[in-house]
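1. After the sequence you'll find the predicted model.
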Amino acid sequence: MSRSIKNIFFGFVIIFLIVQMIQPVRNIDYGQVPSSDISKVYQVPGNVQSILRTSCYDCHSNGTNYPVYAYIQPLSFFLENHIKEGKKELNFSEWGLYSQRKQTHKLEAIENQIKQRKMPLSSYLYLHHDAKLSDDKIKEVVDWIESIHTEDK
């Protein structure tokens, strides 16, 4: 390998290592469930809560369970942006801050998204196989949502 190619390679390695020191703010709640969490607003059965935590909360709550690769740049910036966008669309940790109308709309959207298998995203499922929703899990969540709609009427 020529000297200039070695210098270029060495330069890339140095830049890569320096970029690793730049880390975004993490979406970590330190295990505390806020009073505005969906589980404090509605009676969420344990099985449904488990499904939501496994398949939804990483991107749609204030508490993300970060995998090892989340600390490597530029993946870290990509993930944080993805989480930020997910929370903007739906945040289970801030559910109680939504109006009743918005809660109803969000429940309908959740039901539609999981029935159409648009959520969780396939890019998320690629590395988080346990988050995949089986037909039974989808039915459990949909049944729970429909029971809430029945209570609200």
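-> That came through, no problem.
2. From here on, just use CA atoms for contacts and neighbour counts.
-> Noted.
3. Toward the C-terminus, what is the element adjacent to the strand or helix carrying residue 87?
-> For residue 87, the element it lies in under DSSP states H and E is helix 75-89. The C-terminal neighbour of helix 75-89 among helices and strands, as given by DSSP H and E, is helix 100-115.
4. between that next one and helix 75-89, how many degrees?
-> On the basis of axes from the mean of the first three to the mean of the last three CA atoms, to 10 degrees, helix 100-115 is oriented at 130 degrees to helix 75-89.
5. Any buried residues in helix 100-115, and which?
-> 103-104, 106-107, 110-111, 114-115 (16 or more other CA atoms under 10 Å).
6. structure B:
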Amino acid sequence: MKRRNKILLALLVLAVLIQFYRPARNISTAAQPNNITTAYNTSAEVKDILKRACNDCHSNNTVYPWYAEIQPVAWWLDKHVKDGKRHLNFDEFINNPISRQYKKLGESIELVNDGEMPLSSYTFIHTNAKLTTDEKKIFNDWCEGIRSTLKEKYPADSFVVKKKKA
């Protein structure tokens, strides 16, 4: 019985200690001049969709829930945010080459249509992030509108994604 108590005590101490190792927060109060909404016409409806369903993982400013204060949950959330920003960061969108912008908008349409975005693990808690059929259409039409604008403005070879050198 004493061995079990020692193991439980060690686990409790470990649980307390990990509370002191926290990842850096994804919070920026600075203006985001490279945000997609600064370069492309964006309705209030689309801005609301981005705010509710996308920006916590795909921007430079995450609104953290209360449970983000608890380890190891904060590490898990940090990994999701970093992964989301690596794939697509709406606050850095304009810094991307035109080919990547075009490709990411197409991928966004596909992921939203397939119900893969927003993630079900996110909408499970953030129920207001679930997109209705109408909201999906509004978002997709916005993405397609930007893609059409890019096609009109840039030559066809601008949309060729250059392979990274090994």
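-> Yes, it's here. Quick caveat: nothing in here was measured; it's all calculated off a predicted structure.
7. about what we covered before: which bit of the second structure covers the helix holding residue 87 of the first structure?
-> The aligned range for helix 75-89 of the first structure in the second structure is 73-87, by TM-score structural alignment.
8. Pull the residues that contact that stretch.
-> 22-23, 25-26, 56-59, 67-68 (CA atoms under 8 Å, 6 or more residues apart in numbering).
9. Ok, stretch 61-73 of the first structure next?
-> Outside stretch 61-73 of the first structure, the residues that touch it by CA under 8 Å, 6+ apart are 16, 19-20, 22-23, 27-31, 57-58, 75-76, 79, 87, 90-94.
10. Make a ChimeraX selection of the buried ones in these.
-> In ChimeraX, this line selects whichever of the contacts of stretch 61-73 of the first structure come out buried by 16+ other CA under 10 Å:
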select :27,57,58,76,79,87,90,91,92,93,94
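11. ok, now which ones touch the spatially most central residue of the first structure?
-> Nearest to the mean C-alpha position of the first structure, counting by CA atoms, centre = their mean, stands residue 59 at 1.5 Å. Applying CA under 8 Å, 6+ apart, we find residue 59 of the first structure in contact with 82-84, 86-87.
12. Select from those the one having the most neighbours.
-> residue 83 (21 neighbours; other CA atoms under 10 Å).
13. State the distance from residue 23 of the second structure to residue 34 of the second structure.
-> According to CA to CA, to the nearest Å, residue 23 of the second structure stands 25 Å off from residue 34 of the second structure.
14. Please disregard the earlier target; I meant residue 86 of the second structure.
-> The gap separating residue 86 of the second structure from residue 34 of the second structure is 16 Å, by CA to CA.
15. do residue 152 of the second structure as well
-> Residue 152 of the second structure is 21 Å from residue 34 of the second structure, where distance means CA to CA.
16. Next: residue 151 of the second structure.
-> Residue 151 of the second structure is 20 Å from residue 34 of the second structure, by CA to CA.
17. which one's the longest helix in the second structure?
-> Criterion DSSP state H: the longest helix present in the second structure is helix 133-153.
18. What lies in contact with it?
-> Contact with helix 133-153 of the second structure is made by 40, 42, 45-46, 49, 98, 102, 105-106, 108-109, 112-113, as judged by CA under 8 Å, 6+ apart.
19. let's see it at 7 Å
-> With contact meaning CA atoms under 7 Å, 6 or more residues apart in numbering, helix 133-153 of the second structure is reached by 40, 46, 102, 105, 109, 112.
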